[in-house]
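Asks: generate a structure from the sequence data that follows.
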Amino acid sequence: MNLFVRGFFKSLKQHIEHDFEIMPEKYENSITLHILTKKGVLEICASKRKFFSLTTNTFLIWIFIAAVILFGIASIFLKNQVKFVSKLSIAAERFGKGQEIGDFKPQGADEVRQAGLAFLQMKNRIQRQISERTMMLAGISHDLRTPLTRMKLQLAMMSGEDVEGLNLDIAEMEKMVDGYLAFIKGGGREGSEIIEFSPYIEEIVTKFKKNGCNIDLSIEDNVNVKIRQSDLSRAISNIINNADKYGKTISVIVRKEDETLNIIIMDDGPGIPYLSREDVFRAFYRIDESRNKETGGVGLGMTIARDTVLAHGGDIILDDSPLGGLKVTIIIPI
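Replies: You can find the predicted model right below:
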């Protein structure tokens, strides 16, 4: 009211030359104006309704109500849109990790549905390509095994200086075929299960110890983790195999860091040059270009290991080992 009185006072002062006084509280429902004239004091009373319009207040109330209703409708709409976008994001993450996801019906706005349809089409194309690649490699590997077996039988019945060299060549070819088959298995659909990790890693290390490998295991933290047992065992074994080929001493450390399980494998071998550390994850890449039969392999071990770890939502990091060789850290989310 004081604000109104001040404004009303300024407006009247521009039009009335006489002294005047506004008394808004003299009467309950009216505003009183006293004007000093030559003949006395002129009193003017006017209803407050003449000065205030309820329409304005009503209009503001309706605007507020409409804004609240529109905000609620918009929130529900956005929630539905975000819900499907979140569902699409989870599906993309699971598919990127190699986990099985079923088809779903795209929902939401046109643009969101188009994104969902594009994702499903992409998923089907990738799965078809992977399936065709797997079938091709499996067929080639299977077809190679048959003639190799016949050649081994024929060489077993032969004698001569060249037989030993041929046997070594056949053994090398069999090793290559086994590598291809292991690569195919890496793209399998083994189910994940929650296990206690300590007995799991102890079993892997024990197998290497029985084969004469100088390997030490240190378990700093024992946790339960959800993994594909055969796939991860193959990945860890590939890395330990490499360490055993190029080094004499191997150390395996298992520890928990934040929300991840770290499996650290170190050796005292020659290590891997910094510029070649990313290349070793490429299929069929070998640092030893001569393909020395002493070290063996076809360049798929690290590729299989990385694909497997990535499928678990983790990562592999290569670094210098305190032992003087290579340090491989496998990171698995808990």
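
Asks: only C-alpha atoms from now on, for both contacts and neighbour counts.
Replies: Fine.

Asks: do you know how far Y246 is from L318?
Replies: Taking CA to CA, to the nearest Å as the measure, Y246 and L318 are separated by 15 Å.

Asks: let's see this one next, to set against the first:
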Amino acid sequence: MKPMPGPVRPLLRRLASPFRGLLPRGLLGRALLIILLPLLILQGVALQLFYGGHLDVISRRLAGGVAGDIGMVAELLARHPADADKGWIFREAAWRMDLSLAFEPGASIGSPSMRSGWLPILPLEEDLARALEERVRLPYDTDWASDPRSVIIRVQMPDGVLHVEAPRKRLFFGTLYLFFIWLVGSSLLLFAIAALFMKNQVRAIRRLASAAEAFGTGREVGAIKPEGASEVRQAAAAFNQMQGRIRRFVTQRTEVLAGISHDLRTPLTRLRLGLAMLPPGTEEDAAAMTEDVAEMERMIAAYLAFARGESTEQAQPADLSELVRDLAARARRDGASVSVDAPGPLVLPVRADALRRCIGNLLDNAGRHAARIAVGLAESPREDGGRNAGRWVMITVDDDGPGIPEVSREDAFKPFTSFSAGGTGLGLAIARDIARAHGGDIALEGSPLGGLRARIRLPA
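Replies: Model (predicted):
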């Protein structure tokens, strides 16, 4: 099959764009729409074939039969006007044609009219009127509203008015009710079965999506039960296997890092003891080397925190406003000038210790380069739409320092990239790793204070 020409695709997109807002966004709604549209089209075709073909033919034949009988009665009355003949004609019409007749001598129907009272979707009134014009050929009017069981037809004769009561059953057949009941009932039944089946399938997909989102944000979800269609079961089994592999990898890495930490800290401790036992007169050199050992210990702690990724901590509800205020108070005790703009209690399921390290790293970076720091906490709507539509929690750390050039801001998140002396180059990398483990992210922007703004975005 050849691909569509280039100009055709934009044309199809323009034609379909007005209907995109009408389409359901969820899988359940779209699946039911895929089932419902062909069903409605099929039922519409069946209705058209029945209503426009079979029903129309039957209605014309029934109306023609009633009109023919009335025309025959009118012709007999015109040929045999005697009262004795009229009585015989009326009795025969009631017995053989199921028509109730009465004659009003010298009367006139006035202006012909038609009192409607039948179902508007049926062509019975028009078919009867057409048949009366063809087969009676006398002035007449019809009344569909006065009697629920009969149609009253008045025919203008030369010497009076002929009243005819024709049973509605001669113009209407009961199978029409059965047809509409079958049409509507089968549609509702098929739609209900499809909705129930698709709801079960979508429930399994939603459960898988929720488990994946929870696992991605660090919450313990355990293995999920495979259910639904075979493809969904296969995806659930693959997700369970992925969870197991990731947990084994994290456990092994944590054990290795714990051993490395022990092996590195032991010689550093011996170095500290050795420096403390140096002979008098070497205090200045000992102090410098002690500072180097302390710096090495800080670097090792930072490397291990980055590699470990705070994977052992489980998410628990925590008040972000209180957490931010505590970190700002700690920064003030270290000599920084920090202001906080945070609302009342804002509780979210987070890994509190990891998030403390994330925000603390940003405050430490700002404190090394700026004289003034402002921390803000706010909520904003999410723009991704769909089932995951909700709100974001924004934590901003602004400073009045020299900032980072825009072209270099993304490079600042790379491990071991430092824009100043004295840093390990892991603070921002660890902070972004923690934010993304919570399902959010960190971005660097220009600050209203003139320096750098670090914006943490977390799902609410």
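
Asks: TM-score for this pair?
Replies: Superposed pair, TM-score by TM-score structural alignment, normalised by the length of the first structure: 0.78. Supporting alignment: 324 aligned residues with a CA RMSD of 3.8 Å.

Asks: what about the strands in the first structure?
Replies: In the first structure, the segments counted as strands under DSSP state E are 20-27, 30-37, 40-47, 193-196, 215-219, 224-227, 250-257, 260-267, 315-320, 326-333.

Asks: in TSV: those, plus distance to I240 of the first structure.
Replies: Output for the strands of the first structure, formatted as TSV (distance: least, CA to CA, whole Å):
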stretch	distance to I240 of the first structure
strand 20-27	94
strand 30-37	96
strand 40-47	96
strand 193-196	21
strand 215-219	9
strand 224-227	19
strand 250-257	8
strand 260-267	7
strand 315-320	13
strand 326-333	10
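
Asks: include mean neighbour count when you put those strands into JSON lines, please.
Replies: Below are the strands of the first structure laid out as JSON lines (neighbours: other CA atoms under 10 Å):
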{"stretch": "strand 20-27", "mean neighbour count": "15"}
{"stretch": "strand 30-37", "mean neighbour count": "17"}
{"stretch": "strand 40-47", "mean neighbour count": "13"}
{"stretch": "strand 193-196", "mean neighbour count": "13"}
{"stretch": "strand 215-219", "mean neighbour count": "16"}
{"stretch": "strand 224-227", "mean neighbour count": "17"}
{"stretch": "strand 250-257", "mean neighbour count": "18"}
{"stretch": "strand 260-267", "mean neighbour count": "23"}
{"stretch": "strand 315-320", "mean neighbour count": "17"}
{"stretch": "strand 326-333", "mean neighbour count": "22"}
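
Asks: nearest to Q99 of the first structure, of those?
Replies: Q99 of the first structure lies closest, by CA to CA, to one member of the strands of the first structure: strand 224-227, at 11.4 Å.

Asks: centre of the chain versus the closest one, how much separation?
Replies: 17 Å (CA atoms, centre = their mean, to the nearest Å).

Asks: just stretch 250-270 of the second structure next, same as before
Replies: On the basis of CA atoms, centre = their mean, stretch 250-270 of the second structure sits 48 Å off its chain's mean C-alpha point.

Asks: and what of stretch 270-289 of the second structure?
Replies: For stretch 270-289 of the second structure, the separation from the chain centroid amounts to 68 Å (computed by CA atoms, centre = their mean).

Asks: just stretch 216-224 of the first structure next, same as before
Replies: Its chain's C-alpha centre and that of stretch 216-224 of the first structure lie 25 Å apart, by CA atoms, centre = their mean.

Asks: before we move on, what about stretch 5-15 of the first structure?
Replies: The answer for stretch 5-15 of the first structure is 68 Å, by CA atoms, centre = their mean.

Asks: same check on stretch 146-159 of the second structure?
Replies: Relative to its chain's centre, stretch 146-159 of the second structure lies at 59 Å (CA atoms, centre = their mean).
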